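K.L.:
Here's my sequence, what's the structure:
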Amino acid sequence: MPTTTAARELPHPAREEIRLATVLHALSDPMRLRIATALDPHGEGEGRGASCSQVDLPVSPSTVTHHFRVLREAGVIKQCYRGTAKINCLRRTDLDTLYPGLLDAILTGARRETEPGTAP
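P.N.:
As a prediction, this is how the structure comes out:
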């Protein structure tokens, strides 16, 4: 029997349920910050969608799953199924509406720290 779409939907907080402290906590972990940066390579629009396996992290698959779940539950990313793949996208519009400039500042800072020859 095929799985229904509703059964494959993951819970996400509504925009009005997203809290600053939760977003900051989610992005305070280096691996989760790396995920957010990978999902929004140039700070344009909603960013690109990517499956969990397309984001290269030096941790076990179960830890990768944990990091994506924390980001989803904080309201930083949206996860949806496309076939059997779970696609992840930043919730840039929601975050920019709630906290203008926050995501840009965090991701720009993260990129600067990873550029060669740039002091943290």
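
K.L.:
can we go C-alpha only for contacts and neighbour counts from here?
P.N.:
Fine.

K.L.:
Okay, helices next: where are they in the chain?
P.N.:
Listed in chain order, the helices found in the chain under DSSP state H are 20-27, 30-39, 61-74, 92-98, 102-114.

K.L.:
So which elements touch the fourth one?
P.N.:
The one in question is helix 92-98. Secondary structure elements in contact with helix 92-98, counted by 3 or more C-alpha pairs under 8 Å, 6 or more residues apart in numbering; DSSP states H and E, are helix 102-114.

K.L.:
Sort out which residues of the helix it packs on are buried, please.
P.N.:
For helix 102-114, burial by neighbour count (16 or more other C-alpha atoms under 10 Å) applies to Leu102, Leu103, Asp104, Ile106, Leu107, Ala110, Arg111.

K.L.:
before we go on, could you also do this sequence so I can check it against the first one:
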Amino acid sequence: MEHPRCEAIRLEDVLHALSDPMRMRVVRTLAEETCELSCSVFDLPISRSTTTHHFRVLRECGVIHQIYRGTAKMNVLRRADLDALFPGLLDSVLAAATLQEGRGGDRG
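P.N.:
Have a look, this model is predicted:
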């Protein structure tokens, strides 16, 4: 699996990745954890192929890092890279998503 180098991560790609409610759900879950999570942990109300697509978008945009551990594909948020490149962005987006959910505006 290819991952962009830190210096190749672009703001518009990250914002695109975060613009989808299902991908935001994945990012929010990963942000709450300090360990890697397998794809099977995420209970998304979409097909398996669509879930795979969303994980690929997040990986290719530089939001997550994926690695195989045996047969499981593990995921971790690239928080350090994103914070270094775009200070405060991830925390702001996560806080806004939490506020939106509290208003009943969460579509994912």
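
K.L.:
Mind checking the TM-score on these two?
P.N.:
Aligned and superposed, the two chains score 0.91 in TM-score terms (TM-score structural alignment, normalised by the length of structure 2); 105 aligned residues with a C-alpha RMSD of 1.3 Å.

K.L.:
still on that earlier bit, closest to Gln54 of structure 1 out of the helices of structure 1?
P.N.:
Ranking the helices of structure 1 by distance to Gln54 of structure 1, with C-alpha to C-alpha as the measure, places helix 30-39 first at 9.2 Å.

K.L.:
List the buried residues of that closest one.
P.N.:
When burial is assessed from 16+ other C-alpha under 10 Å, helix 30-39 of structure 1 yields the following buried residues: Met31, Arg32, Leu33, Arg34, Ile35, Ala36, Thr37, Ala38, Leu39.

K.L.:
quick one on the thing from earlier: can you say which of the helices of structure 1 is nearest to Pro120 of structure 1?
P.N.:
When the helices of structure 1 are compared by C-alpha to C-alpha, helix 102-114 sits nearest Pro120 of structure 1, at 5.1 Å.

K.L.:
Where does that closest one end up in structure 2?
P.N.:
Under TM-score structural alignment, the counterpart of helix 102-114 of structure 1 in structure 2 spans residues 89-101.

K.L.:
distance from the matching stretch to structure 1 after superposition?
P.N.:
On superposition with structure 1, the average gap between stretch 89-101 of structure 2 and its aligned counterparts reaches 1.1 Å (mean C-alpha distance after the TM-score superposition for structure 1).

K.L.:
doesn't Asp83 make contact with Val63 of structure 2?
P.N.:
No. If you go by C-alpha atoms under 8 Å, Val63 of structure 2 and Asp83 don't touch, sitting 10.8 Å apart.

K.L.:
Map Thr37 of structure 1 across to structure 2 for me.
P.N.:
In structure 2, the position corresponding to Thr37 of structure 1 is occupied by Arg28, as judged by TM-score structural alignment.

K.L.:
so what's the residue most central in space within structure 2 up against?
P.N.:
By C-alpha atoms, centre = their mean, the mean C-alpha position of structure 2 lies nearest to Val27, the distance being 3.4 Å. By C-alpha atoms under 8 Å, 6 or more residues apart in numbering, the contact set of Val27 of structure 2 is Leu18, Leu77.
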